[in-house]
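**Q** Output the structure for:
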Amino acid sequence: MITIIGSLNFDLVTTAKRIPEGGETVGATNFATFHGGKGANEARAARRLSPSDVKVKMVGLVGDDTFGNELRAGLEKEGVDVSQVNYSDKRTGIATILVDAEGENRILVYPGANGDFSIDKVSEDLWAESEFVLLQNEIPLESTLEILKQAAKTVKTVYNPSPILDVPNSAYENVDYLIVNAIEAGIIAHNDGNSVQTQNDAEKVLDSLLDLGVRTAVVVTLGSHGAVYASKEGSERGFVSAAKVKHVVDTTGAGDTFLAGFISQVHQGKPLEESLQFATKASAIVVSREGAAASMPTLEEVLSS
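**A** Modelled structure (predicted):
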């Protein structure tokens, strides 16, 4: 079973030719609502991109409100196990997303119920049921770190430290697969103040990230330029180019789909390179469509692309 522990948000997406400056009003070209949150996005993508016999479970909190009930029902309709998506006294988390004509997004997140999540919300039998546990940084950091510590005793852990926070180096000793983008890689690796921008830059920080104690592999994504990867034992290392996209519509959810696609393949025993090639195809489909949840492809779509 693939288990995702993390955030569930209701996304409010406004599209405009450009994003307004401070104090400025700009007319929007579209408005839409979507189911989101990095945790829920990864759960939905993992379900769509995994074979039907693979169980996917979402663990998190929503408010007892219209948004929360809709998020929970949406995941359940996808085939995700939501038996551990419970209710908080706070309102459901909200993400306000502004998207410009080039498809780039700016996101404001109100954590709401996600901010109440703690390890005592995780059932004791979850570790025995799960083979992989995926986490991000949209629930309280102390909860994420404690969950990583507990899960790492028996389960393969996957960590996408986004949004980037001040995570102690010791935490990475509880991570099997670390998935970071270029900005996150430079910050975590303490790259002497130098930003990670190119394939060469990313390849240089791979060893620094592995040296933090990551147990299996590190992947650094470079957006439209692809991704670099390295395994702990050194048998797998290289670069995977990004799949071509004719027109970028909306990048929301692309990173979550990439991660879920990658793990869906690793879960099946595929090597890192093949898993990343699959993940890049999946994320390329996402950016060519609007929204996060609605744009995520199925396993069949990726295999035929």
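
**Q** From here on, just use CA atoms for contacts and neighbour counts.
**A** Will do.

**Q** Run through the strands of the protein in chain order.
**A** Ranges of strands within the chain are 2-5, 9-15, 30-36, 56-63, 81-88, 93-99, 105-110, 132-135, 156-159, 177-181, 217-221, 227-231, 237-240, based on DSSP state E.

**Q** Just want the angle from the fifth one to strand 56-63.
**A** Using axes from the mean of the first three to the mean of the last three C-alpha atoms, to 10 degrees, the inter-axis angle of strand 81-88 relative to strand 56-63 is 20 degrees.

**Q** Buried residues, strand 81-88. List them.
**A** 81, 82, 84, 85, 86, 87, 88 (16 or more other C-alpha atoms under 10 Å).

**Q** Here is a second sequence; please produce its structure as well for comparison:
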Amino acid sequence: MNTTRTAVTVVGSINLDLIATSERLPTAGETIGGAVLSEQPGGKGANQAAAAARLGGRARMVGAVGRDSAGQRMLDALGAAGVDTSDVTVLTEPIGTALIVVDRDGENQIVVCPGANAHLSLDGVEFGPEETVLCQLEVGLPVVLEAARKAQGFFVLNAAPAMDLPAKLLQRCDLVIVNESEYALIPALAEAKLVAVTYGGEGSAMFEQGRKVAEAPSVAVEVANTVGAGDAFCAALVLALRSGLDYAAALSVANAVGADAVGDPSSQPDLAQLGQYLEQTASASDAR
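**A** Reported below is the predicted structural model:
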């Protein structure tokens, strides 16, 4: 594995997560009492940037926050994780907010209020040829399209939340990352050049133009919170692939990182260096 620190620039959302932890998720029209409320840094973009930095990448965040105390807290959290926040814009709009309900098994329901994320602009933002650019779909599609156009190097899209994607965007993607539900909701992904699909407890797989070319099993873990697990997986997979690992090894490492994140109640969990997960998965493979 190449030990040079991979440069990852994340273009995406920065949110304040308001999390209610309850025994179970409510049904439509139902009120449930006895939940515990917490606030923490979140947003798919920020989660992925924080994970990339903690795993050992050189992470830069391009996003927007509000000019309020919550916005400053989100910036402080990214900085503490080791993320370069010089391209995060501070706007008059309020911070993006995610309202999350998590049950005792770690399953969740999420409603996102975009706030400042809806006003993100890439004016003046440039990307170098050595940078991997990682986007999601919690910011406006025009911003993602602009990032894809401006990116000079490896371009990755975490296509979440699922939506119809323009053909020109998919053609630009060097890698698309989705979960199995998103893969089913976006039929055009069957023609994409490279797609990584996560299957929760069933592991993950890599597809080239709809043909499975690699897969890796999941890592058993006690679930605390699934909110940031997919984001940690995305960051780890990008770093692993860009470090020179083959598809199966990269998926294994990303699965191990995702499992670590599932066992942590935070949306931006503390993580080890990527090399430690590589050693862990190599040892597990040798033991089988």
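
**Q** what's the TM-score here?
**A** After superposition, the two chains reach a TM-score (TM-score structural alignment, normalised by the length of the second structure) of 0.89; 272 aligned residues with a C-alpha RMSD of 1.9 Å.

**Q** returning to that earlier point: list just the nearest of the buried residues of strand 81-88 of the first structure to residue 186 of the first structure.
**A** The closest of the buried residues of strand 81-88 of the first structure to residue 186 of the first structure turns out to be residue 85 (C-alpha to C-alpha; 33.7 Å).

**Q** What is the aligned counterpart of that closest one in the second structure?
**A** Under the alignment (TM-score structural alignment), residue 85 of the first structure pairs with residue 88 of the second structure.

**Q** give me the number of residues near the nearest residue to its match once chain neighbours are set aside?
**A** Excluding its sequence neighbours, the residue lying closest to residue 88 of the second structure (C-alpha to C-alpha, 6 or more residues apart in numbering) is residue 63, at 4.7 Å. The burial count assigned to residue 63 of the second structure is 26, neighbours taken as other C-alpha atoms under 10 Å.

**Q** can I assume residue 63 of the second structure is in contact with residue 91?
**A** No - if you go by C-alpha atoms under 8 Å, residue 63 of the second structure and residue 91 don't touch, sitting 10.4 Å apart.

**Q** thinking again about what came up before, from residue 195 of the second structure, how far out is the residue nearest to residue 88 of the second structure?
**A** For residue 63 of the second structure, the distance to residue 195 of the second structure (C-alpha to C-alpha, to the nearest Å) stands at 25 Å.

**Q** could you pull out the helices for the first structure?
**A** Ranges of helices within the first structure are 38-49, 66-78, 126-129, 141-151, 182-188, 199-210, 254-266, 272-287, 299-304, based on DSSP state H.

**Q** any idea which of those is most buried?
**A** The highest average neighbour count among the helices of the first structure, using mean count of other C-alpha atoms under 10 Å, belongs to helix 38-49 at a mean of 29.

**Q** related to what we said a few turns ago, what's the match for the residue nearest to residue 88 of the second structure in the first structure?
**A** Match for residue 63 of the second structure (TM-score structural alignment): residue 60.

**Q** List the residues that contact that match.
**A** Neighbouring residues of residue 60 of the first structure by C-alpha atoms under 8 Å, 6 or more residues apart in numbering: 5, 6, 7, 8, 84, 85, 86, 114, 117, 121.

**Q** conserved subset of these in the second structure?
**A** When the contacts of residue 60 of the first structure are mapped onto the second structure and scored by both residues aligned by TM-score structural alignment, their matches' C-alpha atoms under 8 Å, the shared contacts come out as 5, 6, 7, 8, 84, 85, 86, 114, 117.

**Q** Nearest to residue 130 of the first structure among those residues?
**A** For these, the nearest to residue 130 of the first structure is residue 5 (11.5 Å; C-alpha to C-alpha).

**Q** Tell me how far residue 199 of the first structure lies from residue 284 of the first structure.
**A** For residue 199 of the first structure relative to residue 284 of the first structure (C-alpha to C-alpha), the value is 19 Å.

**Q** Could you check which residue of the second structure pairs with residue 103 of the first structure?
**A** By TM-score structural alignment, residue 103 of the first structure lines up with residue 106.

**Q** Excluding chain neighbours, what is closest to its match?
**A** That would be residue 225: by C-alpha to C-alpha, 6+ apart, it lies 4.4 Å from residue 106 of the second structure.

**Q** Nearest residue to the counterpart of residue 252 of the second structure in the first structure in space, please, no chain neighbours.
**A** In the first structure, the residue paired with residue 252 of the second structure is residue 277, using TM-score structural alignment. Spatially, and ignoring its direct neighbours in sequence, residue 277 of the first structure is nearest to residue 240 (6.5 Å; C-alpha to C-alpha, 6+ apart).

**Q** The one you found maps to what in the second structure?
**A** By TM-score structural alignment, residue 240 of the first structure lines up with residue 216.

**Q** List just the one of the strands of the first structure that sits closest to residue 167 of the first structure.
**A** It is, among those and with distance given as C-alpha to C-alpha, strand 156-159, at 11.6 Å.

**Q** once aligned to the second structure, how far is the closest one on average?
**A** Following the fit onto the second structure, the mean deviation recorded for strand 156-159 of the first structure is 0.4 Å by mean C-alpha distance after the TM-score superposition for the first structure.

**Q** Name the nearest residue to residue 228 of the second structure, ignoring sequence neighbours.
**A** In space, residue 228 of the second structure is closest to residue 267, 4.3 Å off (C-alpha to C-alpha, 6+ apart).

**Q** Ok, residue 192 of the second structure next?
**A** residue 209 (5.0 Å).

**Q** hang on, isn't that neighbour packed against residue 194?
**A** Yes - when contacts are counted by C-alpha under 8 Å, residue 209 of the second structure is listed as touching residue 194 (6.5 Å).

**Q** Between the two, which is the more surrounded one?
**A** The residue with more neighbours, out of residue 209 of the second structure and residue 194, is residue 194; 22 against 15, by other C-alpha under 10 Å.

**Q** and residue 12 of the second structure, what pairs with it in the first structure?
**A** Aligned partner of residue 12 of the second structure by TM-score structural alignment: residue 6.

**Q** Leaving out chain neighbours, which residue sits closest to its match?
**A** In space, residue 6 of the first structure is closest to residue 39, 4.3 Å off (C-alpha to C-alpha, 6+ apart).

**Q** Which residue in the second structure aligns with that neighbour?
**A** So residue 39 of the first structure corresponds to residue 45, using TM-score structural alignment.
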